[in-house]
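Undergrad: predicted structure and sequence below. I'll ask about it afterward.
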Amino acid sequence: MIVLMSLVKYLSSFNLMLHKVGRNIAWVLVTLMISVILLQVFFRYVLNNALPWPEEAARALMIWMMAVVAGEAYRKGSFVAIDMLILALPDKAASLLKLALYLLAGLVLFKLFTLGIDFFERGFRSRAASIHISRAWIYLAMPVCFFTMLLSNIELVLREIGCLLGKADEYALNFKEK
């Protein structure tokens, strides 16, 4: 039980640090994306001379913005979810169902992470049309996204195991650390 609590604490601390860094990067990326879009609006509608690169740059910035915050959103439960069944079940059954779903999600996330690595490696064979960088650097967002989600998933699995062992008050996510 002590080992499980230690693992949860260390992984939780690491995830919180990673999510804080991701949030800060996301603000910068959103600011850059908005700036690029406004630049394109100015050139297109004021100067009547559209630039060739802002749409692709804004799309790449948006992809990366999503990738750096997805792990935190998953950990907080911020994605759309249908939880009627879990809420209707008794605590132990709900906890077992959540654990099974987390384990299944973990397998999917691991597979997506490995596919994302392959996609990243293949991205070096082509270049983005208008911003002239290797597509691999845009595609790298997917393994980053799935890895941070996988780390959050592992923490959630360990917390759910702790809840099943009868220590729900100790293993439940603290809203202050979300």
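TA: Right, received. Where do you want to start?
Undergrad: only C-alpha atoms for contact and neighbour calcs from this point on.
TA: Fine.
Undergrad: same for the strand or helix carrying Leu7, what does it pack against?
TA: When elements are assigned from DSSP states H and E, Leu7 belongs to helix 2-41. Counting contacts by 3 or more CA pairs under 8 Å, 6 or more residues apart in numbering; DSSP states H and E, helix 2-41 is packed against helix 54-76, helix 141-164.
Undergrad: below is an additional structure, to be compared with the one above:
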Amino acid sequence: MLLRKCFELMDRCVNWFLAILMAAMVVIIAAQVWYRFVLNDPLSWSEEAGRYLFVWISFVGAAAGVRYQIHLGIDLMDKLLPPDAYRVVVIVVNLLIQIFLLVIIYWGFKILGIVQFQESPSMHLSMRYPYMAVPVGSILMLINSLRVTVAAIRNETLDKEVRV
């Protein structure tokens, strides 16, 4: 019960984080359009900030996609296979995904040590922060993949309703 509450809190935090990142990206890109085409004085940092926000949205959004099982291949297999065979496929696929994510997490942290002293060209931000999206998003994907695997082993389904 406590673990379920922790996972629900994690899901809500991830959903809010994604909503905030999306809102920030929309505001920054809209400001860039306004400054460039209306005021004829483009912002020097907005394109870079939008790019880094998009990277974070992609990796954290992929973690949410794993959690809510909304990837195309999984949905297709669910419709093509009988329930027991589908369960086995979900378990095997998630185990392969988890191995891949462990490699990504390992190398993601290794790369952070290399890029931490580099600065972004416009914002003069340590490149550690944009690159941190890789291991953070992969850790969240790994946790959610483990949740899906455990639910499949127990022959349960995770709630697919998105809550904010």
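TA: Everything's here; your move. No experiment lies behind these values; they were computed from the predicted model shown.
Undergrad: most tightly surrounded among the helices and strands packed on helix 2-41 of structure 1?
TA: helix 141-164 (a mean of 22; mean count of other CA atoms under 10 Å).
Undergrad: tell me what angle that helix forms with helix 2-41.
TA: 150 degrees (axes from the mean of the first three to the mean of the last three CA atoms, to 10 degrees).
Undergrad: helices or strands next to the very next helix or strand once past helix 141-164 of structure 1 in the packing?
TA: For helix 141-164 of structure 1, the following helix or strand on the C-terminal side (DSSP H and E) is helix 168-171. On a contact count with 3+ CA pairs under 8 Å, 6+ apart, helix 168-171 of structure 1 meets helix 141-164.
Undergrad: now do the helix it packs on against helix 54-76, angle only.
TA: Angle, helix 141-164 of structure 1 to helix 54-76, by the same axes, to 10 degrees: 10 degrees.
Undergrad: starting at the chain centroid, how far to the helix holding Leu7 of structure 1?
TA: 9 Å (CA atoms, centre = their mean, to the nearest Å).
Undergrad: tell me the buried residues in it?
TA: Residues of helix 2-41 of structure 1 classed as buried by neighbour count (16 or more other CA atoms under 10 Å): 8, 11-12, 15-16, 18-19, 22-23, 25-26, 29-30, 32-33, 36-37, 40-41.
Undergrad: contacting residues for the residue nearest in space to the middle of structure 1?
TA: Nearest to the geometric centre of structure 1 sits Ala70, at 2.0 Å (CA atoms, centre = their mean). Counting by CA atoms under 8 Å, 6 or more residues apart in numbering, Ala70 of structure 1 makes contact with 145, 148-149.
Undergrad: Val89 of structure 2 corresponds to which position in structure 1?
TA: In structure 1, Val89 of structure 2 lines up with Leu97, judged by TM-score structural alignment.
Undergrad: do I have it right that its match meets Ile86?
TA: Yes. Between Leu97 of structure 1 and Ile86 there is a contact under CA atoms under 8 Å: 7.3 Å.
Undergrad: returning to what we had before: report all helices and strands that the helix or strand hosting the match of Val89 of structure 2 contacts.
TA: Element membership for Leu97 of structure 1 (DSSP H and E) is helix 91-122. Applying 3+ CA pairs under 8 Å, 6+ apart, we find helix 91-122 of structure 1 packed against helix 84-88, helix 135-139, helix 141-164.
Undergrad: can you lay out the ones you listed as CSV showing distance to Pro54 of structure 1?
TA: CSV is the format used below for these (distance: least, CA to CA, whole Å):
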stretch, distance to Pro54 of structure 1
helix 84-88, 43
helix 135-139, 15
helix 141-164, 19
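Undergrad: ok, the match of Val89 of structure 2 to Leu164 of structure 1 distance?
TA: The gap separating Leu97 of structure 1 from Leu164 of structure 1 is 11 Å, by CA to CA, to the nearest Å.
Undergrad: for stretch 113-128 of structure 2, which outside residues touch it?
TA: With CA under 8 Å, 6+ apart, stretch 113-128 of structure 2 has contacts from 44-45, 48-49, 112, 131.
Undergrad: which bit of structure 1 covers it?
TA: Aligned by TM-score structural alignment, stretch 113-128 of structure 2 corresponds to residues 121-136 of structure 1.
Undergrad: mind checking the end-to-end distance for the matching stretch?
TA: Terminal-residue distance, stretch 121-136 of structure 1 (CA to CA): 7 Å.
Undergrad: buried set for that stretch?
TA: For stretch 121-136 of structure 1, the neighbour count (16+ other CA under 10 Å) marks 123, 128, 134-136 as buried.
Undergrad: and stretch 101-120 of structure 1, by the same measure?
TA: The neighbour-count check on stretch 101-120 of structure 1 (16+ other CA under 10 Å) flags 102-103, 105-106, 109-110, 112-113, 116-117, 119-120 as buried.
Undergrad: many thanks, I have nothing further to ask.
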